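A.B. asks: This is a predicted model, with the sequence first.
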Amino acid sequence: MATARIARISRKTHETDIQVEINLDGTGAYDVSTGIGFLDHMIEQFSRHSLIDITCKIVGDLHVDQHHTTEDSAIAIGQCISEALGDKAGIGRYGQAYSPMDEALARVALDISGRPWLVWKASFSQPRLGEMDTELFEHWFQSIAQAVGITLHIECLYGQNNHHIIEGIFKGFARAMRQAVEPDLRKGGAIPSTKGILGKGGLNG
């Protein structure tokens, strides 16, 4: 029987108190509570469409602002994904998706390479969605790319409605991650690199 690809993190700092658990081979079940309603909604979309089960509970310093809670949610989820992937033997490694959301179209391509990098080509016409600062979306993806070790390219090809733009991006990221983390039976358990090794993420903030 294959080893379960499950990881848990519990971390408490002066800024956030976090408990995260993920199962890469789940069904898209989620239990998310960050204190930021719109962020909850986006992490739930990521879980449902990636089929990665996610429990994410955060009590953060929202009396200061949303930055630490948003950043730490991405770091903790990313660290769990990295831990659950182990040496990444047998995974697809690459993923890509076009994600339409009404009038908006997002494109996401990624490589679980161990070389964290974010290319972000999306913008918003309003400062907040719900109670969430829209400038923090890019930072969430930067943080998860660092924590997992993903080369991640995200573009909004077109769109007008800010909610549709970011939801399309999260769903595209989810579908691309599903492709990348799923086992590729033709690889026979080999690490998908001519180097024979893939690095881990590098963000421990």
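C.D. replies: All right, it came through fine.

A.B. asks: use CA for all of it now, contacts and neighbours both
C.D. replies: Noted.

A.B. asks: Report the central residue of the chain.
C.D. replies: In the chain, the residue lying closest to the centroid (Cα atoms, centre = their mean) is residue 144, at 5.4 Å.

A.B. asks: if I look at that residue, how far off is residue 70?
C.D. replies: Counting by Cα to Cα, to the nearest Å, the gap from residue 144 to residue 70 is 11 Å.

A.B. asks: Need the three-state assignment for residue 35.
C.D. replies: coil (DSSP: H, G, I helix; E, B strand; the rest coil).

A.B. asks: quick one on the thing from earlier: the residue nearest to the centre of the chain should be in a strand, yeah?
C.D. replies: No. Using three-state DSSP, the secondary structure at residue 144 is helix, not a strand.

A.B. asks: can I assume it is in contact with residue 80?
C.D. replies: No. Look at residue 144 against residue 80 with Cα atoms under 8 Å: they stay out of range, at 10.3 Å.

A.B. asks: Show me what whichever helix or strand residue 176 is part of is packed up against.
C.D. replies: Using DSSP states H and E, residue 176 sits within helix 162-181. Counting contacts by 3 or more Cα pairs under 8 Å, 6 or more residues apart in numbering; DSSP states H and E, helix 162-181 is packed against helix 37-50, strand 94-101, strand 104-111, strand 151-158.

A.B. asks: Try it again at 7 Å.
C.D. replies: helix 37-50, strand 94-101, strand 104-111 (3 or more Cα pairs under 7 Å, 6 or more residues apart in numbering; DSSP states H and E).

A.B. asks: For the second one, which residues meet the burial criterion?
C.D. replies: Neighbour-count burial for strand 94-101, counted by 16 or more other Cα atoms under 10 Å, picks out 94-101.

A.B. asks: mind giving me JSON lines with these and columns for distance to residue 194?
C.D. replies: Below are the buried residues of strand 94-101 laid out as JSON lines (distance: Cα to Cα, whole Å):
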{"residue": "94", "distance to residue 194": "15"}
{"residue": "95", "distance to residue 194": "18"}
{"residue": "96", "distance to residue 194": "21"}
{"residue": "97", "distance to residue 194": "25"}
{"residue": "98", "distance to residue 194": "28"}
{"residue": "99", "distance to residue 194": "31"}
{"residue": "100", "distance to residue 194": "35"}
{"residue": "101", "distance to residue 194": "37"}
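
A.B. asks: this is the comparison structure:
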Amino acid sequence: MTRTCRIERKTSETQIRVELDLDGQGAADINTGIAFFDHMLTLFCVHGGFDLEVLANGDLDVDYHHTVEDVALVLGEAVSTALDNRFGIRRYGFAVTPMDDALAEVAIDLSNRPFLVYHVPTALESPGRFDPGLAKEFFRAFAVKGGMNLHINVKYGANEHHVLEAVYKSVGRALKQAVLVDADRNGVRSSKGIL
């Protein structure tokens, strides 16, 4: 079974192309024009073990919001499409990841019931020109298009770079658990018989 997907999205604000292999080796080729965001997406795929290519051209002269959100929409759609009917997947995943002074906890349910809980310190300063608030927008759009219930909790952390790094690593690790296929599982992991 191949769990790959290629999706493109073009608007008047952005042009996004995403190629995803859920069963990859953690290979990343990311170019959004936003160096810090590229770094976070690379961490997501390396620690999740996904192969991911992202090419994004956006109206960065306005700000980073459109590009970050649209990449999330396309990446979430790619995850959902690659999972197809979600038969046989574990469905749930979690990870606790430290990064120096920061500790992030993430839980995911690939239930097709999109929801985001996001508890991350709001007093963080921007790492470079990247507004830490954009991470919440990214994960909201990613959860909605990915059909996932996504809980992100940062227990503590003072350095904004470390906080966001712990979050992106944790999301990758938790998603990897959730998309794993149980060989002995026939159908979906739901009492309803459908996700």
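C.D. replies: Great, that's in hand. Remember, predicted model here, so these are calculated numbers, not experimental data.

A.B. asks: TM-score for the pair, please.
C.D. replies: Aligned and superposed, the two chains score 0.97 in TM-score terms (TM-score structural alignment, normalised by the length of the second structure); 195 aligned residues with a Cα RMSD of 1.0 Å.

A.B. asks: Pretty sure residue 76 is one of the things the residue nearest to the centre of the first structure touches, is it not?
C.D. replies: No. At 8.2 Å, residue 144 of the first structure does not count as touching residue 76 under the criterion of Cα atoms under 7 Å.

A.B. asks: To which residue of the second structure is the residue nearest to the centre of the first structure aligned?
C.D. replies: The equivalent of residue 144 of the first structure in the second structure is residue 142 (alignment by TM-score structural alignment).

A.B. asks: Please look at its match and residue 69 and confirm they touch.
C.D. replies: No. Using Cα under 7 Å, residue 142 of the second structure is not in contact with residue 69; the gap is 8.2 Å.

A.B. asks: Count residues in the vicinity of residue 79 of the second structure, would you?
C.D. replies: 26 (other Cα atoms under 10 Å).

A.B. asks: For it, give me its contacts.
C.D. replies: By Cα atoms under 7 Å, 6 or more residues apart in numbering, the contact set of residue 79 of the second structure is residue 146.

A.B. asks: Aligned to it, what sits in the first structure?
C.D. replies: So, by TM-score structural alignment, residue 79 of the second structure is matched to residue 81.

A.B. asks: Return the distance of its match relative to residue 195 of the first structure.
C.D. replies: In this view, residue 81 of the first structure and residue 195 of the first structure are 22 Å apart by Cα to Cα.

A.B. asks: Please apply the same query to residue 134 of the first structure.
C.D. replies: 39 Å.

A.B. asks: Tell me which of these two has more neighbours.
C.D. replies: The neighbour count for residue 134 of the first structure versus residue 195, taken as other Cα under 10 Å, is higher for residue 134 (19 against 7).

A.B. asks: Pretty sure the more buried one sits against residue 127.
C.D. replies: Yes. Applying Cα under 7 Å as the test, residue 134 of the first structure and residue 127 come out as touching, 5.5 Å apart.

A.B. asks: Going by neighbour count, list what's buried in stretch 38-48 of the first structure.
C.D. replies: 38-40, 42-48.

A.B. asks: which residue numbers in the second structure go with that stretch?
C.D. replies: Going by TM-score structural alignment: stretch 38-48 of the first structure matches residues 36-46.

A.B. asks: With the first structure overlaid, how far apart is the matching stretch on average?
C.D. replies: With mean Cα distance after the TM-score superposition for the first structure, stretch 36-46 of the second structure departs from the first structure by a mean of 0.4 Å once superposed.

A.B. asks: Tell me the residue in the second structure aligned with residue 183 of the first structure.
C.D. replies: In the second structure, residue 183 of the first structure lands on residue 181 (TM-score structural alignment).

A.B. asks: Pull the contacting residues for that match.
C.D. replies: Residue 181 of the second structure neighbours (Cα under 7 Å, 6+ apart): 88-90.

A.B. asks: Distance check, it against residue 187 of the second structure.
C.D. replies: 11 Å.

A.B. asks: now swap in residue 129 of the second structure and tell me
C.D. replies: Using Cα to Cα, one obtains 45 Å as the distance from residue 129 of the second structure to residue 187 of the second structure.

A.B. asks: same deal with residue 117 of the second structure?
C.D. replies: 28 Å.

A.B. asks: same deal with residue 81 of the second structure?
C.D. replies: In terms of Cα to Cα, residue 81 of the second structure sits 17 Å off from residue 187 of the second structure.

A.B. asks: what does residue 89 of the second structure give?
C.D. replies: 9 Å.

A.B. asks: For residue 1 of the second structure, the count of nearby residues, please.
C.D. replies: 4.

A.B. asks: With that, I have no additional questions.
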